[in-house]
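A.B. asks: Need coordinates for the following:
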Amino acid sequence: MSFFKRDGARREPVRRSVEDVDLDSLLALVAESRGYTCAFARDGATVTLTGDMTLVVRLRGLRREAGRRAREDWPVLVSEHLAHAVATAGEQVDVCDLEQAGPLLRTRVEPVDELADLTRVVGRHLSADLVELLTVGSRPIRPEEAGCWPVPTAHALDLAVANVRRDERLFVEGIELSGTPVSRLTARTPSAATHLRWLGDYLQVPADGVLAVLPDPYTLLVHPVDGIGVVRAIERLRVHALCTDGLSQQVYWWHESRLTLIKADIVVQRGQTRLVVAPPPEFAQVLARLAV
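C.D. replies: Next up is the predicted model:
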């Protein structure tokens, strides 16, 4: 079959992959089950849903995400994508448009165990048990939204980090935990952990780094790793983290731009409380050197 423009010039047919055709069929099926009729753009980049409202849904990011997943995951993926598009139709910002969304991107740290599915969010590990999420407003970015952007997600995360740094400067104060001095850094937004990257702008950071706890998304507590007194500081910070029951109950080592978990347990035996520390190998070497 030949396709022609109105001026008579020949128009080449758009070649669609089997995967794109199958995804379109699934999109149409799900949309119809929700009471919408579908009209796909010729290039497959968008679909217009018409029902109780008219809504243009971008598909480029969805197609990328579908390409990374098994076909049996597609029905849930498509259903969630359309449901999310309808639910956010009233938002003034088109998150799929990086030019609009870019200035609003931020980060938020969450425990890995509290995320139902890491494949449904965009982020990177801050440590083995913490993930730094990419957000817009108060909600996490979905992979299908980030997939619409002309830049890798790592670049978008760096943009969000830069936005966090530009937003505010943390408030710093010295406090004591059962006689052990620590520094408390407080943010107005739930991105305090992101500021670890610029800790040297707030405090004198020794070559061996600092201990850190994250009692809540707005707060950091840190203690310098500059002497054998760091062992007592681990105990004090661990007890404090346990009492707050917030973002994380663990103690971490921030060193060379990396956050590493220091496994430390409070053990009660025969009425006595003691700290059992199983430090990572690199930190164990630091402790051995400080003990000399």
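A.B. asks: make it CA atoms for all contacts and neighbour counts henceforth
C.D. replies: Noted.
A.B. asks: which stretches of the stretch 151-292 of the chain form helices?
C.D. replies: With DSSP state H, counting those that start in this stretch as the definition, the stretch 151-292 of the chain shows helices at residue ranges 153-167, 230-244, 281-291.
A.B. asks: this one as well, want them side by side:
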Amino acid sequence: MNLFRREPSRRPVEDVDLDSLLALVAESLGYSFEFAPDGSTVALGGPQPLVVQLKGLRREAGRRAREDWPMLVSEHLAHAVATAGDRLDVCELKQVRSLLRTRVEAVDEIPDLTRVVGRHLNADLVELLTVGSRPVRPEESGCWPVPTGQALDLAVANVRARERLRVEHIELSGTPVTRLTASSPSAATHLRWLSSYLAVPSDGALVVLPDPYTLLLHPVDGIGVVRAIERLRVHAARTDGLSSQVYWWHEGRLTLIRADIVTRDGQTRLVVAPPPDFARVLARLAV
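C.D. replies: Below is the predicted model of the structure:
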């Protein structure tokens, strides 16, 4: 076994323990190892020598319980070995800055939210930070000289700069809606600039997200919005895509309008439970 090259007595015990795990996993993968004096990297020697960044791993380990460390270290080194031939090092922000994007996913579809980088749009949906087609791992973004929120803002700016959605006006059972379509799975990111695609009234718009590439919208501009909720909810349920629910986009927030399709005595109806703010809008529109 290689000897650590730093003075043990001057190092935090957490670093010593994490390096011990790294050493064990490296040897199990058939590699020798040598840590940089500052602990920022470990050089793996063997059939495919490589240098593995550790700064982000140490940050992530500091946020996790110790029982999670073996899994965290194993995944980190296994991923580094698997991608050793790639020219792109996600731990280097300069390399990936222009490739950062976002993708919206249903929270229930993500096995472990602690293994991805993102932020919630609401309780049901999360906006993930991606490089190419895959989510960024926390230990990768932890290497960057910017906080997670700023990295997500960089990705959002890239989405806006590199794509404009296609706008179509369609009908759902006689109810007019606007369909916005993207060529990448970042359609929901464009909600931030919705007014550049259609006239958005002061009360906002109804939104459904049948898939990561599509938005369907209806303005909240009259009592006809009640019928629109029904049409959008039924359509979203049929597509069985990103979300089957209807949302309210207003003042930069995406709020769930709970609408359940209930079948009783052979009859199907929609039971809507709007959030208080939206209920007040409906009451005003009904006058």
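A.B. asks: How close are the two chains, by TM-score?
C.D. replies: Comparing the chains after superposition, counting by TM-score structural alignment, normalised by the length of the second structure, produces a TM-score of 0.96; 281 aligned residues with a C-alpha RMSD of 1.2 Å.
A.B. asks: distance of Tyr213 of the second structure from Cys91 of the second structure?
C.D. replies: From Tyr213 of the second structure over to Cys91 of the second structure the distance is 28 Å, taken as C-alpha to C-alpha, to the nearest Å.
A.B. asks: Alignment lookup: Leu113 of the second structure to the first structure.
C.D. replies: Residue correspondence to the first structure (TM-score structural alignment): Leu113 of the second structure is matched to Leu118.
A.B. asks: same thing with Pro176 of the second structure?
C.D. replies: In the first structure, the residue paired with Pro176 of the second structure is Pro181, using TM-score structural alignment.
A.B. asks: list the contacts for its match?
C.D. replies: Contacts for Pro181 of the first structure were tallied using C-alpha atoms under 8 Å, 6 or more residues apart in numbering; they are Gly174, Ile175, His223.
A.B. asks: repeat that with 10 Å
C.D. replies: Listed by C-alpha atoms under 10 Å, 6 or more residues apart in numbering, the contact partners of Pro181 of the first structure are Gly174, Ile175, Val222, His223, Pro224, Ala233, Arg236.
A.B. asks: I figured the fourth one hits Glu235, correct?
C.D. replies: No - in this structure, His223 of the first structure is not within contact of Glu235 by C-alpha atoms under 10 Å, at 11.7 Å.
A.B. asks: Residues in contact with both of these two, list them for me.
C.D. replies: Counting by C-alpha under 10 Å, 6+ apart, the common neighbours of His223 of the first structure and Glu235 are Thr180.
A.B. asks: hmm, back to that, skip the chain neighbours and tell me the closest residue to the match of Leu113 of the second structure.
C.D. replies: Counting by C-alpha to C-alpha, 6 or more residues apart in numbering, Leu118 of the first structure lies nearest to Val112, which is 7.9 Å off, once chain neighbours are set aside.
A.B. asks: which residues touch the one you found?
C.D. replies: When contacts are counted by C-alpha under 10 Å, 6+ apart, Val112 of the first structure is found next to Leu118, His125, Ser127, Ala128, Asp129, Leu130, Val131, Glu132.
A.B. asks: so can I have CSV of these showing distance to Pro13 of the first structure?
C.D. replies: Formatted as CSV, the contacts of Val112 of the first structure follow (distance: C-alpha to C-alpha, whole Å):
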residue, distance to Pro13 of the first structure
Leu118, 39
His125, 44
Ser127, 49
Ala128, 49
Asp129, 50
Leu130, 48
Val131, 45
Glu132, 44
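A.B. asks: Would you map the helices across the stretch 1-150 of the first structure?
C.D. replies: Ranges of helices in the stretch 1-150 of the first structure, per DSSP H, counting those that start in this stretch, are 18-33, 60-67, 74-87, 98-101, 143-146.
A.B. asks: what span of the second structure lines up against the last one?
C.D. replies: The alignment of helix 143-146 of the first structure onto the second structure (TM-score structural alignment) covers residues 138-141.
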